[in-house]
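Asker: Just the structure for this:
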Amino acid sequence: MVGQMALNFHQLHIFYTVAERGSFSAAAQALHMTQPAVTMQVQSLEDYFGTKLLLRSTKRIELTEAGQELMPYARRSIELIRDTDQAMSLFTKQLKGRLLLGGSLTIGEYILPRLLGPFGQAYPDIAISMKVMNTAQIMEDIINHQLNFGLIEAPVNHPDMQMEAVMSDELHLVVPQGHPLAGRTDVTLTEAASYPFVLREQGSGTRLVMEEQLKRKNIDPSDLKVVMDLGSTGAVKCAVEAGLGISFLSSSSTKHEIALGLLHSVPIVDTKFKRQFYSIYLKSALLPISAVTFLTFLRENDLRKWL
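Answerer: The predicted model follows:
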């Protein structure tokens, strides 16, 4: 090893991204660097260790034995920097920066607005920009570096994404005023399933959770009398209020309507529709301190007091 050089975290991060992405061009795009700059940093790291880390002879780059040995250390160094940011964020309220996050529909419309208020009071110098869109769009924007991270309602599998459960939610059966079930203290799932339903569209997190629980209880979701599929929770609530059907919705999205008596929540016997909400971000990305701070805020507070 060259005596005057020091091991450079930035170079480790670049090496890890090249290995994860499978090419210098893909890593350059992800890191907002030129391809020659990425190549130069990896070569500097190879000079430091005095050995080749990547084989460039094939179309897709491959790791040498030394490169394979280095990978877990590079990954741990990224995680350590991320954890360091997180730990130190607890000691300062004078954080500045811009937080770019995406929320899938229920989270973005009903959960995040109630959390961003108290977060903004705790960290007034962090500017928040939130997009409300579906999970696929959030993932695309994260990959294209338009968003720091996203909060979504159902787990996803993507090789470039880090996913973590950050909060819990529960779906409730909601019925309109005057419905035969409105005055009931509870109802069986089989009985509820005999009524017409208004549901969120296929593929939504809310719909997936409901269908999975029905299957666990040996009820085929395709047997439901679905009179309407709608693309937003607000539209579903309006349709239920109008008496078009009943639905399963997040408890946090129906708070006001239930308080006003426009909708009624009816407990299901021996069945809970619980789910997790997840944060997702790029494995190879170093989250800005504003994003680390917000995720720490979600993990370390009892969010029920705001929801």
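
Asker: alpha carbons only for contacts and neighbour counts from here, please
Answerer: Will do.

Asker: tell me the contacts of residue 27?
Answerer: 14, 17-18, 21, 35, 38 (C-alpha atoms under 8 Å, 6 or more residues apart in numbering).

Asker: again, only this time at 10 Å
Answerer: 14-21, 33-35, 38-39, 284 (C-alpha atoms under 10 Å, 6 or more residues apart in numbering).

Asker: Would you agree it falls within a helix?
Answerer: Yes. Residue state for residue 27 (DSSP: H, G, I helix; E, B strand; the rest coil) corresponds to a helix.

Asker: Mark which of the contacts of residue 27 are buried, thanks.
Answerer: Buried residues within the contacts of residue 27, counting neighbours by 16 or more other C-alpha atoms under 10 Å: 14-21, 35, 38-39, 284.

Asker: quick revisit: as CSV, the contacts of residue 27 with secondary structure would be great.
Answerer: As requested, those are exported to CSV (three-state DSSP):
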residue, secondary structure
14, helix
15, helix
16, helix
17, helix
18, helix
19, helix
20, helix
21, helix
33, coil
34, coil
35, helix
38, helix
39, helix
284, coil
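
Asker: Could you export those residues to TSV, including columns for distance to residue 206?
Answerer: TSV is the format used below for the contacts of residue 27 (distance: C-alpha to C-alpha, whole Å):
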residue	distance to residue 206
14	38
15	39
16	36
17	34
18	36
19	36
20	32
21	32
33	39
34	41
35	42
38	42
39	45
284	29
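
Asker: Residue 265 reaches residue 170, doesn't it?
Answerer: No. Using C-alpha atoms under 10 Å, residue 265 is not in contact with residue 170; the gap is 12.0 Å.

Asker: next up, for comparison:
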Amino acid sequence: AELDLRLKEMTGEVGGLLLVGASTTIAEFLLPQVLGDFKSKYPKVQPRLTVANSETVENRVAEHTLDIGFIEAPSHRDSVVTDVCCEDELQAVCAPSHPLARLKSATPKQLVQYPFISREAGSGTREVIDQYLQTCGVAPDSLNVVMELGSPEALKGLVATGLGFTILSRAAVMKETRLGQLVRVPLAPRLIRNFSVVYPKEKFRSRLVNTFVQFAKERLAALQAP
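Answerer: Have a look, this model is predicted:
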């Protein structure tokens, strides 16, 4: 297999199995288009996508069971290289009938007044929200958490019922806001985070992985442009 890989490198052919991991938001709302475009350009590539939260993806990359990972929170491991791909804005998301929907922006102190539907522990989104609240002088446990869920889709479904609000990536609710099912309310101050690509430090990186990293960075930045 190693010899085959070296031969492909020499002949300039980009192909083979590509083991990609991505945290939930990136995997569900951004990466399908990137992988589809990459496969069209390089038909001999066989992408295999694993979806998990940021912590799990990072661990799998460090263990070499994934070639490359995309995460939503800062990296916590020394054994991986982290490159920033693009910026993402997190915003309060609620049903059109919710009191927050009338606001042009919402402060952390306003948010604690309403029932909150949260992502699970280990989620990159949750980690970034907790850090943001602490920076703003609001304790994360002062949020009125009524439920924790591991899926952005499930979060959106519950929020649409009016049970509470959540905080999600702008990218995750584009369709629902366009259809008028949900409302996005920017936070004040704004909450901007980085999406990052992680890969093992010491492992030989194939031309396939290097080509995909460059391709994905450019595509993700374009998809996230306002």
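
Asker: Give me the TM-score for this pair.
Answerer: With the length set by TM-score structural alignment, normalised by the length of the second structure, the two chains reach a TM-score of 0.87; 217 aligned residues with a C-alpha RMSD of 2.3 Å.

Asker: give the contact list for residue 41 of the first structure.
Answerer: 8, 10-15, 47.

Asker: From these, pick the one nearest residue 274 of the first structure.
Answerer: Nearest to residue 274 of the first structure among the contacts of residue 41 of the first structure: residue 13, at 37.5 Å, using C-alpha to C-alpha.

Asker: The second structure: which residue goes with that closest one?
Answerer: In the second structure, no residue is equivalent to residue 13 of the first structure according to TM-score structural alignment.

Asker: Which element, helix or strand, includes residue 13 of the first structure?
Answerer: Applying DSSP states H and E as the criterion places residue 13 of the first structure in helix 9-21.

Asker: so residue 137 of the second structure makes contact with residue 107?
Answerer: No. The pair residue 137 of the second structure / residue 107 is not scored as a contact, 11.1 Å apart, by C-alpha under 10 Å.

Asker: longest strand in the second structure, by residue count?
Answerer: strand 80-94 (DSSP state E).

Asker: Can you give me the buried ones in the helix or strand following it?
Answerer: The helix or strand immediately downstream of strand 80-94 of the second structure is helix 108-111, counting by DSSP H and E. Using 16+ other C-alpha under 10 Å as the test for burial, helix 108-111 of the second structure gives 108, 111.

Asker: likewise stretch 110-130 of the second structure?
Answerer: Judged by neighbour count using 16+ other C-alpha under 10 Å, the buried positions of stretch 110-130 of the second structure are 111-112, 114-120, 123-130.

Asker: Sort out for me which of those residues are in helices.
Answerer: 111, 124-130 (DSSP state H).

Asker: nearest to residue 164 of the second structure, of those?
Answerer: residue 111 (10.5 Å).

Asker: Need the counterpart of that closest one in the first structure.
Answerer: Superposed on the first structure with TM-score structural alignment, residue 111 of the second structure falls opposite residue 192.

Asker: how about its match, what does it touch?
Answerer: Residue 192 of the first structure makes contact with 173, 181, 186, 224, 246-247, 266, 268 under the criterion C-alpha under 10 Å, 6+ apart.

Asker: which of the residues you listed still touch in the second structure?
Answerer: When the contacts of residue 192 of the first structure are mapped onto the second structure and checked using both residues aligned by TM-score structural alignment, their matches' C-alpha atoms under 10 Å, the preserved contacts are 173, 181, 224, 246-247, 268.

Asker: quick one on the thing from earlier: narrow the contacts of residue 41 of the first structure to those that are buried.
Answerer: Burial of the contacts of residue 41 of the first structure was assessed by neighbour count (16+ other C-alpha under 10 Å); the buried members are 11-15.

Asker: got those residues as a markdown table, with distance to residue 155 of the first structure columns?
Answerer: As requested, those are arranged in a markdown table below (distance: C-alpha to C-alpha, whole Å):
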| residue | distance to residue 155 of the first structure |
| --- | --- |
| 11 | 32 |
| 12 | 29 |
| 13 | 26 |
| 14 | 28 |
| 15 | 28 |
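
Asker: and residue 218 of the second structure, how far is that from residue 115 of the second structure?
Answerer: 38 Å (C-alpha to C-alpha, to the nearest Å).

Asker: Could you do residue 174 of the second structure as well?
Answerer: Separation of residue 174 of the second structure from residue 115 of the second structure (C-alpha to C-alpha) stands at 23 Å.

Asker: Count the neighbours of the closest residue to residue 188 of the second structure other than its chain neighbours for me.
Answerer: Closest residue to residue 188 of the second structure apart from its sequence neighbours, by C-alpha to C-alpha, 6 or more residues apart in numbering: residue 107 at 4.9 Å. Neighbourhood size, residue 107 of the second structure [other C-alpha atoms under 10 Å]: 15.

Asker: from what I can see residue 107 of the second structure touches residue 132, true?
Answerer: No. Assessed by C-alpha under 10 Å, residue 107 of the second structure is found out of contact with residue 132, at 11.1 Å.

Asker: ok, average deviation of the host helix or strand of residue 55 of the second structure from the first structure?
Answerer: For residue 55 of the second structure, the element it lies in under DSSP H and E is helix 54-62. Compared with the first structure after the fit, helix 54-62 of the second structure shows a mean deviation of 3.4 Å (mean C-alpha distance after the TM-score superposition for the first structure).

Asker: And the next helix or strand past that helix?
Answerer: strand 68-71.

Asker: mind listing what's buried in that next one?
Answerer: Using 16+ other C-alpha under 10 Å as the test for burial, strand 68-71 of the second structure gives 68-71.

Asker: rewinding a little: report the set of residues contacting both of residue 265 and residue 170 of the first structure.
Answerer: Counting by C-alpha under 10 Å, 6+ apart, the residues touching both residue 265 of the first structure and residue 170 are 248-249, 251.

Asker: Closest one to residue 290 of the first structure out of these, please.
Answerer: Distances from residue 290 of the first structure to those, taken by C-alpha to C-alpha, are shortest for residue 251, at 28.6 Å.

Asker: and the closest one, what pairs with it in the second structure?
Answerer: Per TM-score structural alignment, residue 251 of the first structure is aligned with residue 170.

Asker: Contacts only, for that match.
Answerer: Residue 170 of the second structure neighbours (C-alpha under 10 Å, 6+ apart): 88-93, 177, 184-186, 224, 226.

Asker: What of residue 259 of the first structure?
Answerer: Listed by C-alpha under 10 Å, 6+ apart, residue 259 of the first structure has no contact partners.

Asker: before we move on, back to that, among the contacts of residue 170 of the second structure, name the buried ones.
Answerer: Among the contacts of residue 170 of the second structure, those that count as buried by neighbour count (16+ other C-alpha under 10 Å) are 88-93, 177, 184-186.

Asker: Determine which two of those are furthest apart.
Answerer: Spanning the widest gap among these are 88 and 177, at 16.7 Å by C-alpha to C-alpha.
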